[in-house]
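>>> have a look at this fold, sequence not included:
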């Protein structure tokens, strides 16, 4: 395996991880932002208040995007194995 092929495989893996994790991370970030804005406007400074909505939103996002994430990762794995099998 050449260095270029290894770099391409690594780049593809990192890109796939970013694409797969982006929806869940964005939903968690948006929920955290909304809760923080609500805390700032109501002057409630309870640190544990942000955890429950974030966890609920992330679990919902995982349930919603889970099948797509699994299929994406399975397709990438199949593509990776087929690339490895034809390498000299």
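Arrived safely. Here the structure is a predicted model, which means the values were calculated and not measured.
>>> CA only for contacts and neighbour counts going forward, please
Fine.
>>> element containing the closest residue in space to residue 9 that isn't next to it in sequence, please.
Spatial nearest neighbour of residue 9, excluding adjacent residues (CA to CA, 6 or more residues apart in numbering): residue 80 at 7.6 Å. Residue 80 is part of helix 51-85, with elements assigned from DSSP states H and E.
>>> A further structure is provided below for comparison with the first:
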């Protein structure tokens, strides 16, 4: 196994991690921004008003994008496992 192969495997894994994190965190970030803007405009300082919408958005994203994200992870794991004989050389 050459260093180039290890770097390629790590690059693919890190890219997958970043993609999955952005899919989960991105919508919650946008909802948090909208709620914070609403709170600033109305001067309401309620903690649950900012927490609950972000939590619900994160759960909705996990429900709807979860199967696709799991497929990505399983495809990556399958590719790694199937390439083990080629990497041992």
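Done, it's in. None of these values were measured; they are calculated from a predicted model.
>>> next, the TM-score between them, please.
Comparison of the two superposed chains (TM-score structural alignment, normalised by the length of the first structure) gives a TM-score of 0.91, and 88 aligned residues with a CA RMSD of 1.2 Å.
>>> hmm, back to that, give me the distance between the residue nearest to residue 9 of the first structure and residue 30 of the first structure.
Relative to residue 30 of the first structure, residue 80 of the first structure is positioned 33 Å away (CA to CA, to the nearest Å).
>>> let me see the contact set for the residue most central in space within the first structure.
Nearest to the geometric centre of the first structure sits residue 21, at 1.0 Å (CA atoms, centre = their mean). Listed by CA atoms under 8 Å, 6 or more residues apart in numbering, residue 21 of the first structure has no contact partners.
>>> and the helix or strand in which it is found, how far from the second structure on average?
Per DSSP H and E: residue 21 of the first structure is located in helix 3-42. By mean CA distance after the TM-score superposition for the first structure, the fitted helix 3-42 of the first structure averages 0.9 Å away from its aligned residues in the second structure.
>>> could I get the buried residue list for that helix?
Neighbour-count burial for helix 3-42 of the first structure flags 13, 16, 20, 23-24, 27-28, 31-32, 35-36, 39 (criterion: 16 or more other CA atoms under 10 Å).
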